[in-house]
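Here is a sequence with its predicted model. Questions after.
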Amino acid sequence: MEAALATVYGSTAIAVGIILAAAGLGSALGWGLICSKFLEGIARQPEMRPQLMGQMLFTGGLMEAFPMIVLGMSMWFIFANPFAAQVMDAIKVAGG
């Protein structure tokens, strides 16, 4: 019983680590693309800098929201693990 729960919690922790790493990497790549396109736009039309700055910051804010949403979902998996409840129910059914 304890081994099954330990396996579920361990697997969940590994999956959450991979998910958070992917979200961080995706956000970093997104910021890099946003900033590079911002600089390209300024190089083409320097007079558009204020408008491009606003668009860059707005899009960057959306980009930063993604890892925070993923962090919230990951914390749900860590602290209120739905898989552990399923394992406990299966153990109760199998045990009697």
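Looks like it arrived, so ask away. Since we're looking at a predicted model, the values are computed, not measured. Numbers count the residues shown, from 1 in each chain.

C-alpha from now on. contacts and neighbour counts both.
Fine.

so where do the helices sit in this structure?
Applying DSSP state H to the chain gives helices spanning 2-44, 49-79, 82-95.

would CSV of the ones you listed with mean neighbour count be doable?
Output for those, formatted as CSV (neighbours: other CA atoms under 10 Å):
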stretch, mean neighbour count
helix 2-44, 14
helix 49-79, 14
helix 82-95, 12
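
Can you give the distance from stretch 50-58 to the centre of its chain?
From the chain centre to the centre of stretch 50-58 is a distance of 24 Å (CA atoms, centre = their mean, to the nearest Å).

then this one, side by side with the first:
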Amino acid sequence: MTDASLVALSCAFIIGLGAIGACIGIAIMGGKYLEASARQPEIMEPLQTKMFLLAGLIDAAFLIGVGVAMLFAFANPFLG
């Protein structure tokens, strides 16, 4: 395998594993939000605000991984 194919494979792993992690994290957080709001409906609004804030941070971490993968795909400093 050439260096370029290894870079493409590593970019795919970065994006794929980041997407899987973000999806699992948001799913767990959404499930816990539903459990908490079912137990105490009066605190649903503050929890919803915090849940959306955390969902944005989880997505931001995934998008940073996509940015790093695109950096290595298009402007790789390791390829000669």
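Good, I have the coordinates. Here the structure is a predicted model, which is why all the values come from computation and not from measurement.

Report the TM-score for the pair.
For this chain pair, the superposition-based TM-score is 0.95 by TM-score structural alignment, normalised by the length of structure 2; 80 aligned residues with a CA RMSD of 1.0 Å.

What residues does the residue nearest the centre of structure 1 make contact with?
Residue closest to the mean C-alpha point of structure 1, counted by CA atoms, centre = their mean, is Val70 at 3.2 Å. Taking CA atoms under 8 Å, 6 or more residues apart in numbering, we find Val70 of structure 1 in contact with 19-20, 23.

What of Gln48 of structure 2?
Tyr33.

That one -> structure 1?
For Gln48 of structure 2, the aligned position in structure 1 is Met53, judged by TM-score structural alignment.

quick one: that match from Gly24 of structure 1, how far?
Computed with CA to CA, to the nearest Å, the distance linking Met53 of structure 1 and Gly24 of structure 1 is 23 Å.

a markdown table for the contacts of Val70 of structure 1, including distance to Met48 of structure 1?
A markdown table is the format used below for the contacts of Val70 of structure 1 (distance: CA to CA, whole Å):
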| residue | distance to Met48 of structure 1 |
| --- | --- |
| Ile19 | 37 |
| Leu20 | 36 |
| Ala23 | 31 |
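
Cool, thanks, signing off.
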